[in-house]
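Colleague: Only the shape, not the letters, is given here:
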């Protein structure tokens, strides 16, 4: 199936938008009920899985049957999303509100529900839809897949390894009783201060490359660009490092010797 007139792609984008609104609306209700904004952390990766499932269903119905390229995008998104959702849920389970969200709620001055809608779920829902465009477009690329798809799988794999291994290394580091108040600068964290964020950016660059075998898919490059900006400048590294500088003595020295994003050998001297 080659979506020459774009009708099927537009339909997928439209239904994908509905899926985001419904999914984030349900998660918002759960967050308000629990009065905990951290709910959005687990919701974030699962939202992409939801978009992928809906998009594949719509695209395959339009194609008149199952198409393997759409299944590839579903597989890549689901493996990444489920792994990350489980990791974040276990990390946050039984703990109080994340200090980042608590500070946001305290400083805003509005009701919890207003803060949840305006400051968290609405902007993250918009970001989710924007980042997911390669999925919604790529599932309609049957007949247009090229070698770029396999390059995308390799980039995705690099990202998945960096993100999952980095998360595991940090979790194991925190379990040790002798690391309280210390900085994680071992394993992948020796080469980049944010191996998980670097991995996330690679994952979405890989998904975009899978979709980029067609011109419409190529135009969704806004997805990995937006995700990288979010991770480095908006909600990821910048907020994380602000808290680390306040709570971890010696963090500035770690910053001086360790790459902020792309893995590089640590500086000496």
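Modeller: Arrived safely, thanks for sending. Note that the coordinates shown come from a computational prediction; the quantities given were computed from them, not determined experimentally.
Colleague: contacts and neighbour counts: CA atoms only from here.
Modeller: Fine.
Colleague: Now name the helix or strand holding residue 185.
Modeller: Secondary structure from DSSP states H and E places residue 185 outside every helix and strand.
Colleague: so what's it up against?
Modeller: Counting by CA atoms under 8 Å, 6 or more residues apart in numbering, residue 185 touches 193, 254.
Colleague: Quick check: it vs residue 193, distance?
Modeller: Distance from residue 185 to residue 193, counting by CA to CA, to the nearest Å: 8 Å.
Colleague: and if you look at residue 106?
Modeller: Taken as CA to CA, the span from residue 106 to residue 193 is 28 Å.
Colleague: So for these two, which residue has more residues nearby?
Modeller: Neighbour totals were compared for residue 106 and residue 193, and residue 193 leads with 23 against 12 (other CA atoms under 10 Å).
Colleague: Leaving out sequence neighbours, find the closest residue to that one.
Modeller: Once flanking residues are discounted, residue 193 sits nearest to residue 260: 5.2 Å by CA to CA, 6 or more residues apart in numbering.
Colleague: Just give the number of residues close to the one you found.
Modeller: 19.
Colleague: Quick check, it in contact with residue 192.
Modeller: Yes. Counting by CA atoms under 8 Å, residue 192 is a contact partner of residue 260 at 5.6 Å.
Colleague: then this one, side by side with the first:
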């Protein structure tokens, strides 16, 4: 099967998303659609190749569960207004010219997101196209690693949302639950689940070459788009500086000291 067909489907999908975003004046809808960028090429490849077996069904199911959960999580918090990050981009690009804004939004938001999704999705796509019917122990291990990362991320997101929903926590930083052990446990879980997909891909001949996929998303989250943006947002707050001294930035680890009153989730 021509691998370019499922890859092209992502760019076509994001092209459509781009036009919708311009009508709605909200480029942040791409965040809601990010997970769908992973489902589409895997589904296209399976429909074209007919390569349905235990491993491809497992991988497609795991990716789809992750994508739907992410779309719901981001979509349920979407206020209907463009996220502040994209508002900032819009202001900077429009300041150059209106034409430059449309070009920059197309390339740097929608097409770049499509490219990034193709890279991160490589392990799953490799399985969808080239997997053989045999099922190995690595498939089970990979699924277990994915489940650990998925649950870790989901619990961290739930704890954060619960903390934010309590009016008494307004203006405060969450330092309880999984957030005691990592300043970004949701991002850690996100990285782990993609390593799980990669482990499944290793069961396929030459699947190991897609190691760049989980490595890319891990480095992207840790050093570019995820952790640095939030760290920079709160870096001047004394409470956050204290939090940094107590808690690992990414990998969960035991903290030296957390006040007792912060050990429980608010309202628990």
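Modeller: Yep, that arrived. Remember, it's a predicted structure, so these values are computed and weren't measured experimentally.
Colleague: per the alignment, the residue nearest to residue 193 of structure 1 corresponds to what in structure 2?
Modeller: Under the alignment (TM-score structural alignment), residue 260 of structure 1 pairs with residue 249 of structure 2.
Colleague: How is the residue nearest to residue 193 of structure 1 assigned, secondary-structure-wise?
Modeller: coil (DSSP: H, G, I helix; E, B strand; the rest coil).
Colleague: Show the contacting residues for it.
Modeller: The contact partners of residue 260 of structure 1, by CA under 8 Å, 6+ apart, come to 192, 193, 194.
Colleague: The first one: which element?
Modeller: To tie it back to what came earlier, the one meant is residue 192 of structure 1. Assigned by DSSP H and E, residue 192 of structure 1 belongs to neither a helix nor a strand.
Colleague: To which residue of structure 2 is it aligned?
Modeller: Aligned counterpart of residue 192 of structure 1 in structure 2: residue 182 (TM-score structural alignment).
Colleague: where does the nearest residue to its match once chain neighbours are set aside land in three-state SS?
Modeller: Using CA to CA, 6+ apart and skipping the chain neighbours, the partner closest in space to residue 182 of structure 2 is residue 252 (4.6 Å). For residue 252 of structure 2, the assignment made with three-state DSSP gives coil.
Colleague: Neighbours of residue 252 of structure 2, how many?
Modeller: Residues lying near residue 252 of structure 2 (other CA under 10 Å) number 17.
Colleague: go on, residue 169 of structure 1?
Modeller: Neighbour number of residue 169 of structure 1 under other CA under 10 Å is 16.
Colleague: Now do the residue nearest to residue 193 of structure 1 against residue 199 of structure 1, distance only.
Modeller: According to CA to CA, residue 260 of structure 1 and residue 199 of structure 1 sit 13 Å apart.
Colleague: can you check residue 78 of structure 1 too?
Modeller: Distance from residue 78 of structure 1 to residue 199 of structure 1, counting by CA to CA: 16 Å.
Colleague: ok, and the closest non-adjacent residue to the counterpart of residue 68 of structure 2 in structure 1?
Modeller: Residue correspondence to structure 1 (TM-score structural alignment): residue 68 of structure 2 is matched to residue 82. Once flanking residues are discounted, residue 82 of structure 1 sits nearest to residue 46: 6.6 Å by CA to CA, 6+ apart.
Colleague: Give me the buried positions along the helix or strand hosting that neighbour.
Modeller: Element membership for residue 46 of structure 1 (DSSP H and E) is helix 39-63. Across helix 39-63 of structure 1, burial judged by 16 or more other CA atoms under 10 Å covers 39-40, 42-60, 62-63.
Colleague: Same check on stretch 118-137 of structure 1?
Modeller: 119-122, 124-125, 127-137.
Colleague: what range in structure 2 does it sit on?
Modeller: Here stretch 118-137 of structure 1 aligns to structure 2 at residues 107-126, judged by TM-score structural alignment.
Colleague: Which parts of the stretch 151-268 of structure 2 are helices?
Modeller: Along the stretch 151-268 of structure 2, the segments classed as helices by DSSP state H, counting those that start in this stretch run 185-202, 212-223, 227-234, 238-246.
Colleague: for those helices, which one sits closest to residue 98 of structure 2?
Modeller: If you check each of those against residue 98 of structure 2 by CA to CA, helix 227-234 wins as the nearest, at 26.1 Å.
Colleague: corresponding residue for residue 154 of structure 2 in structure 1?
Modeller: Using TM-score structural alignment, residue 154 of structure 2 lines up with residue 164 in structure 1.
Colleague: Sounds good, over and out.
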